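this one's sequence-less:
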């Protein structure tokens, strides 16, 4: 059984069958204390040590570019647990959060959908991007970040 395909199929099924389309709402980002939020106990997304290391380096180099999604009533993380864990390792006291107000069922669907929607890297495109950086930014830290991942 191909895990990637089954994950994508599940995401499509959920999108087609179970989740109502909502109107786009303005995105409000707030900063909250890292100690005020906590991970859920059903997140299927994990990182190996190398990719988690890369996430930490990305946060150090770029800062947060995506907020952590948190259920307002429980302060439980819906999406962004690994960013949260990396922020804890780095020592962030405050993190950017986008709050949602979902019931238990929708929380779990959202966790599956957010993780399934991440996709994967296209090696050819990644190679082109790396070549561009190597050519145009010879002393760039971007090279260090991209070369850090073990092959």
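Everything's here; your move. Please read all numbers here as calculations on a predicted model, not as lab measurements.

CA only for contacts and neighbour counts going forward, please
OK.

check contacts around the closest residue to residue 43 other than its chain neighbours.
Of all residues not flanking residue 43 in the chain, residue 111 sits nearest, at 6.7 Å (Cα to Cα, 6 or more residues apart in numbering). Applying Cα atoms under 8 Å, 6 or more residues apart in numbering to residue 111 gives the contacts 43, 78-79.

next one: residue 72
99-101.

Need these in TSV (columns: neighbour count).
As requested, the contacts of residue 72 are exported to TSV (neighbours: other Cα atoms under 10 Å):
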residue	neighbour count
99	21
100	17
101	12
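
Closest one to residue 61 out of the residues you listed, please.
residue 99 (25.2 Å; Cα to Cα).

ok, the closest one touching residue 67?
No: shown here, residue 99 and residue 67 do not form a contact pair, counting by Cα atoms under 8 Å, at 9.4 Å.

helix, strand or coil for residue 144?
helix (DSSP: H, G, I helix; E, B strand; the rest coil).

That one and residue 71: what is the separation?
As judged by Cα to Cα, to the nearest Å, residue 144 and residue 71 stand 35 Å apart.

Same drill for these two, tell me which one is more crowded.
Using other Cα atoms under 10 Å, the more surrounded residue of residue 144 and residue 71 is residue 71, with 20 against 12.

quick one, what contacts that one?
77-78, 99-102, 107.

Residue 148: neighbouring residues, count only.
14.

For residue 121, see how far away it is.
Distance, residue 148 to residue 121, by Cα to Cα: 15 Å.

With residue 128 instead?
12 Å.

Between those two, point out the one with more neighbours.
Ranked by neighbour count (other Cα under 10 Å), residue 128 and residue 121 place residue 128 first, with 11 against 8.

list the buried ones in the helix or strand where the more buried one lies?
Assigned by DSSP states H and E, residue 128 belongs to helix 123-136. By 16 or more other Cα atoms under 10 Å, the buried positions in helix 123-136 come out as 130, 133.

Centre of the chain to that helix, how far?
Chain-centre distance of helix 123-136: 23 Å, with Cα atoms, centre = their mean, to the nearest Å.

this is the other structure I want to compare:
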């Protein structure tokens, strides 16, 4: 992929380039995970994060609350750093007006990404372009099973069509992730699906996952 002139990292953290804005570098052992963090990070995710950091350097800091001293965003990045044996990491510290504000940001950092809807065709095209440029798909977060799922979802449309792409879109699926559940919804119905599920859940994560399970009969 083309780029401009040679860039210079903002810092080095234990030999890893730091490209993101950050307030300071901190020792890993000084960081405290938030005991109320609802997200868990499986070993497969930590391995992907570690490889990403090792290859691209730090693109996002670990965010720490000045109020509690706990991590607000970046628990997975901390675990990836520990997996790599790094001793220092880039940190950004932030103020919060109340404990509830801090917890809301902690939850939102994970939750807002979970409810996004992926355009499988566009994502597949992007990953294909990266692979054509020699970039390993795993650096974009796709291990072999995930890449296979992505390609299977895009390739399942009706072969018949008039070639203008409009009719073909109706035969494709949209991939949606809700917590640990990954499923596909027909292109022409996924908007109503999403609105209906969110309405049933009323913004509650457990209720949303239960609504999905009822709809999928799992």
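Arrived safely, thanks for sending. Model, not experiment: these values are computed from the prediction.

TM-score of the superposition?
Once superposed, chain against chain, the TM-score is 0.70 (TM-score structural alignment, normalised by the length of the first structure); 122 aligned residues with a Cα RMSD of 2.1 Å.

Which of the contacts of residue 72 of the first structure are retained in the second structure?
Retained in the second structure (both residues aligned by TM-score structural alignment, their matches' Cα atoms under 8 Å) from those: 99-101.

Among those residues, which are located in strands?
Of these, the ones assigned to strands by DSSP state E are 99-100.

Can I get the kept ones among the contacts of residue 72 of the first structure in a markdown table including distance to residue 39 of the first structure?
Below are these laid out as a markdown table (distance: Cα to Cα, whole Å):
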| residue | distance to residue 39 of the first structure |
| --- | --- |
| 99 | 14 |
| 100 | 15 |
| 101 | 16 |
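
Do a quick rundown of the strands in the second structure.
Using DSSP E, strands in the second structure cover 11-13, 16-18, 24-27, 62-65, 71-73, 88-94, 117-118, 173-178, 181-186.

Please identify the most buried of those strands.
Among these, ranked by average contacts under mean count of other Cα atoms under 10 Å, first place goes to strand 71-73 (a mean of 24).

Can you tell me which of the contacts of residue 71 of the first structure is closest to residue 31 of the first structure?
Lowest distance from residue 31 of the first structure to the contacts of residue 71 of the first structure (Cα to Cα) belongs to residue 99, with 10.4 Å.

which residue lines up with the closest one in the second structure?
When the second structure is aligned by TM-score structural alignment, residue 99 of the first structure is paired with residue 93.

So for that match, what's the nearest residue that isn't a sequence neighbour?
In space, and not counting its chain neighbours, residue 93 of the second structure is closest to residue 64: 4.7 Å by Cα to Cα, 6+ apart.

how about the one you found, what's its match in the first structure?
So, by TM-score structural alignment, residue 64 of the second structure is matched to residue 70.

show me what contacts that match?
Counting by Cα under 8 Å, 6+ apart, residue 70 of the first structure has contacts 37, 76-79, 97-100.

picking that back up, Throw the contacts of residue 111 of the first structure into TSV and include distance to residue 11 of the first structure, thanks.
Converted to TSV, the contacts of residue 111 of the first structure look like this (distance: Cα to Cα, whole Å):
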residue	distance to residue 11 of the first structure
43	15
78	16
79	15
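
which of these map to contacts in the second structure?
Kept across both, from the contacts of residue 111 of the first structure, using both residues aligned by TM-score structural alignment, their matches' Cα under 8 Å: 43, 78-79.

Can you find the partner of residue 88 of the first structure in the second structure?
By TM-score structural alignment, residue 88 of the first structure lines up with residue 82.

Once you drop chain neighbours, what's closest to that match?
What sits nearest to residue 82 of the second structure in space, not counting adjacent residues and going by Cα to Cα, 6+ apart, is residue 28, at 7.6 Å.

mind checking how far the counterpart of that neighbour in the first structure is from residue 3 of the first structure?
Structural alignment (TM-score structural alignment) places residue 28 of the second structure against residue 34 in the first structure. According to Cα to Cα, residue 34 of the first structure and residue 3 of the first structure sit 32 Å apart.

what does residue 110 of the first structure give?
Distance, residue 110 of the first structure to residue 3 of the first structure, by Cα to Cα: 19 Å.

Same question for residue 36 of the first structure.
From residue 36 of the first structure to residue 3 of the first structure the distance is 34 Å (Cα to Cα).

One more: residue 88 of the first structure?
With Cα to Cα as the criterion, residue 88 of the first structure and residue 3 of the first structure are 30 Å apart.

cool, and residue 67 of the first structure?
Distance from residue 67 of the first structure to residue 3 of the first structure, by Cα to Cα: 27 Å.

Please identify which of these two sits among more neighbours.
Per other Cα under 10 Å, whichever of residue 67 of the first structure and residue 3 has more neighbours is residue 67, with 19 against 8.

related to what we said a few turns ago, list the residues that contact the match of residue 99 of the first structure.
Contacts of residue 93 of the second structure were listed using Cα under 8 Å, 6+ apart, and they are 23, 63-66.
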